[in-house]
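Chemist: Next come a sequence and a model predicted from it.
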Amino acid sequence: MQRFSGKTVIVTGAASGFGEATARSFHAEGANVVLLDADEDNLNKVAEQFSKERSLAIACDIADSAAVNRAIKDAAEHLGQIDVLVNNAGIARPGQPEETSDETWASVINIDLSGTFYCARAAIPHLKKTKGNIINVASISGMGGDWNFPAYNAAKGGVVNLTRSLALDLGKHGIRVNSVNPGLSRTAMGKGLVEDEAKAKKFIERTALGRLGEPEDIASVIVFLASEEAGYVTGATIPVDGGTSASNGQPPME
């Protein structure tokens, strides 16, 4: 199925994890894909695996609004239009609140929340022309707090509500805006928890489907939200967490 033939999709954080899987999924469905990431080395390695005729790799720190503006402008000029923006780039820094430095707080907020806004703001004039859409990758940590990640929880909570705000403001232009909210998944960001067997086991016990997420699980929902099949979906906050957020946080009773 080539649902995105002739369309251009920008994916931030495309050098690994959800972003890489999402870029691959869109590319497989015929899209021209723009891969954005601050990690230039890994970005170039990933980009080598995409069709040169239907892809463009741009090294970009999304916390830098001027760099974002240049990247979006270059993408539009190179590929002619922008139809979909996937705001996936993000970082997580653990720590108790009293141990969280100004630098840690600022770096997480600047990338996870401000960077999401900068990319959306730069893309909106182009998305108005195509009646395109935005998918923000938040987290179940943005739907309810969890321990030891105050900056990440705050940033992702902001992304969830930013999604609703953008959906309301942009709907009149035919632009849809939604967020996906992954649970613990096998990505570089979740590596510390995934590789700790005891912690991973506890998390899996709280997950209805009894397994961790894979990048492709999240990518498939993002692609659906960008498609015409989701044409009446906007302002939605969709957990993609195997049922973790459906419970009260307790493991099943023996």
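Modeler: It's in.
Chemist: from here on, contacts and neighbour counts on C-alpha atoms
Modeler: OK.
Chemist: was I right about Leu170 contacting Arg164?
Modeler: No: under the criterion of Cα atoms under 8 Å, Leu170 is not in contact with Arg164, lying 10.0 Å apart.
Chemist: Give the residues shared as contacts by these two.
Modeler: When Cα atoms under 8 Å, 6 or more residues apart in numbering defines a contact, the residues bordering Leu170 and Arg164 alike are Val177.
Chemist: Quick check: closest non-adjacent residue to Tyr152.
Modeler: Counting by Cα to Cα, 6 or more residues apart in numbering, Tyr152 lies nearest to Ala92, which is 5.6 Å off, once chain neighbours are set aside.
Chemist: and the one you found, what element?
Modeler: In this structure, Ala92 sits in neither a helix nor a strand according to DSSP states H and E.
Chemist: contacting residues around it?
Modeler: 108, 149, 151-152, 189.
Chemist: Widest-spaced pair of those residues?
Modeler: Ala151 and Met189 (14.7 Å; Cα to Cα).
Chemist: who's more crowded, the two?
Modeler: Ala151 (25 against 16; other Cα atoms under 10 Å).
Chemist: what about the more buried one, helix or strand, and which?
Modeler: Assigned by DSSP H and E, Ala151 falls within helix 150-170.
Chemist: Just the buried residues of that helix, please?
Modeler: Along helix 150-170, the positions that meet the burial threshold by neighbour count (16 or more other Cα atoms under 10 Å) are 150-164, 166-167, 170.
Chemist: now stretch 119-134
Modeler: Burial within stretch 119-134, assessed by neighbour count using 16+ other Cα under 10 Å, is assigned to 119-124, 126-128, 130-134.
Chemist: Please flag which of the residues you listed sit within strands.
Modeler: Cross-referencing the buried residues of stretch 119-134 against strands under DSSP state E gives 133-134.
Chemist: Output the buried residues of stretch 119-134 in JSON lines; the columns should cover distance to Asn69.
Modeler: Output for the buried residues of stretch 119-134, formatted as JSON lines (distance: Cα to Cα, whole Å):
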{"residue": "Cys119", "distance to Asn69": "8"}
{"residue": "Ala120", "distance to Asn69": "10"}
{"residue": "Arg121", "distance to Asn69": "9"}
{"residue": "Ala122", "distance to Asn69": "6"}
{"residue": "Ala123", "distance to Asn69": "8"}
{"residue": "Ile124", "distance to Asn69": "11"}
{"residue": "His126", "distance to Asn69": "12"}
{"residue": "Leu127", "distance to Asn69": "14"}
{"residue": "Lys128", "distance to Asn69": "16"}
{"residue": "Thr130", "distance to Asn69": "18"}
{"residue": "Lys131", "distance to Asn69": "20"}
{"residue": "Gly132", "distance to Asn69": "18"}
{"residue": "Asn133", "distance to Asn69": "18"}
{"residue": "Ile134", "distance to Asn69": "16"}
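Chemist: for comparison:
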Amino acid sequence: MSDVKNGALGPYGLNGRVAVVTGGSSGVGAASVQRLAELGATVAIGYNSGRDRAEALAASLPGIGHLPLYLPMTDSGAIRAAAAEVEARLGRADVLVNSAGVTRAVQHADLEAMDDETFDRILVTNVRGPFSTIRAFAPLLKRSGDAVVVNISSLAAINGLGSSIAYCASKAALDTMTMSLARVLGPEIRVIGISPAGVDTQFVPGRSREAVLKQAALTPLKVVCQADDVALAVVAAVTHLRLTTGSTLLVDGGRHL
């Protein structure tokens, strides 16, 4: 993002840039929206069922032109329509953060509890959805010439521990897709993954904050990961990690050790 060096926010500002964030109305997505807007970006806040949240967030952000955007991960036609809307209304896309995802808490040992419908929903939302989004926005991103895609993954992709086996598998697929797409989308687009562990959000249905605290206690840093910690890593990937692509970065307090 080198052509914003003369912007009001200095060499790492995003003045004049457009960022699209899927799952942008809550959790890690909303925190990323906030950070990107603070750096001067105009943000399209992707939502599925959280329209009211997206609209309220857009109204609260610094800057102007922020766009609540219907962007469901299970409908490729709607995703292409969202890309067309961004082009028509904002004229460009320089950053794409794939933060939308879904899971369901299912004990790994209870194979029968993981029904086909749940398994398919997790894979479609967490794997095909980001792919479809990247595919739809790729022409706009390439036109930028210095674009970044950030895929929000999970430590579960590496250690196989997570809310469900299907969720772990979906994030492992996302990490592999990050590598594959980095090869074919460069040099115009960098593709970077961010893998947190035990973020203090309501993402996992039924997970208590006590469970999150317990996970944090098992890490060397013993710090609970907040959504903003992940958002800061997203910003670093966009603005600072200029020679990084095809890699997935851990933001886990050392939990992998």
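Modeler: Thanks, I have it. Fair warning: this is a prediction, and the values are worked out from it, not measured in the lab.
Chemist: Please identify which helix or strand holds Phe119 of structure 2.
Modeler: Secondary structure here is read from DSSP H and E; on that basis Phe119 of structure 2 sits in helix 116-123.
Chemist: That helix vs structure 1, average offset?
Modeler: After superposition onto structure 1, the mean distance of helix 116-123 of structure 2 to its aligned counterpart is 1.0 Å, using mean Cα distance after the TM-score superposition for structure 1.
Chemist: Show me which positions of that helix end up buried.
Modeler: 118-119, 121-123.
Chemist: which bit of structure 1 covers that helix?
Modeler: Under TM-score structural alignment, the match for helix 116-123 of structure 2 in structure 1 covers residues 102-109.
Chemist: before we move on, what about stretch 225-235 of structure 2?
Modeler: Stretch 225-235 of structure 2 falls opposite residues 213-223 of structure 1 when the two are matched by TM-score structural alignment.
Chemist: from the middle of its chain, how far away would the matching stretch be?
Modeler: Taking Cα atoms, centre = their mean, to the nearest Å, one finds stretch 213-223 of structure 1 lying 10 Å from the centre of the chain it belongs to.
Chemist: ditto for stretch 175-195 of structure 1
Modeler: Using Cα atoms, centre = their mean, the offset of stretch 175-195 of structure 1 from its chain centre is 8 Å.
Chemist: Quick check: Leu56 of structure 1 is in a strand.
Modeler: Yes: the assignment for Leu56 of structure 1 is a strand, going by DSSP: H, G, I helix; E, B strand; the rest coil.
Chemist: Ser65 of structure 1 matches what in structure 2?
Modeler: Looking across to structure 2 (by TM-score structural alignment), Ser65 of structure 1 lines up with Ser76.
Chemist: in the stretch 151-257 of structure 2, which spans are strands?
Modeler: Remark: strands assigned in the stretch 151-257 of structure 2 by DSSP state E, counting those that start in this stretch are 189-196, 248-251.
Chemist: Nearest to Val33 of structure 2 among those strands would be which one?
Modeler: It's strand 189-196; of the strands of the stretch 151-257 of structure 2, that one is closest to Val33 of structure 2 (Cα to Cα) at 15.3 Å.
Chemist: Mind reading off the mean deviation between that closest one and structure 1?
Modeler: Strand 189-196 of structure 2 sits 0.4 Å off on average (mean Cα distance after the TM-score superposition for structure 1).
Chemist: which bit of structure 1 covers that strand?
Modeler: Under TM-score structural alignment, the match for strand 189-196 of structure 2 in structure 1 covers residues 175-182.
Chemist: could you check the distance from His78 of structure 1 over to His27 of structure 1?
Modeler: Relative to His27 of structure 1, His78 of structure 1 is positioned 16 Å away (criterion: Cα to Cα, to the nearest Å).
Chemist: between these two, which one's more packed in?
Modeler: His27 (23 against 12).
Chemist: Give the closest residue to the more buried one in space, chain neighbours not counted.
Modeler: Nearest-residue entry for His27 of structure 1: Val33, 6.2 Å, with adjacent residues in sequence omitted and distances by Cα to Cα, 6+ apart.
Chemist: State the helix or strand in which the aligned residue in structure 2 for the one you found lies.
Modeler: With TM-score structural alignment as the criterion, the equivalent of Val33 of structure 1 in structure 2 is Val43. With secondary structure defined by DSSP H and E, Val43 of structure 2 is part of strand 42-47.
Chemist: Average offset of that strand relative to structure 1?
Modeler: Looks like 0.5 Å for strand 42-47 of structure 2 (mean Cα distance after the TM-score superposition for structure 1).
Chemist: Could you point out the helix or strand that follows that strand?
Modeler: Reading on from strand 42-47 of structure 2 to the C-terminus, the next helix or strand found by DSSP H and E is helix 51-60.
Chemist: buried set for that following helix?
Modeler: Buried-residue list, helix 51-60 of structure 2, by 16+ other Cα under 10 Å: 51, 53-55, 57-58.
Chemist: For Tyr70 of structure 2, state which of these is nearest.
Modeler: For Tyr70 of structure 2, the nearest member of the buried residues of helix 51-60 of structure 2 is Arg51. The distance, counting by Cα to Cα, is 7.6 Å.
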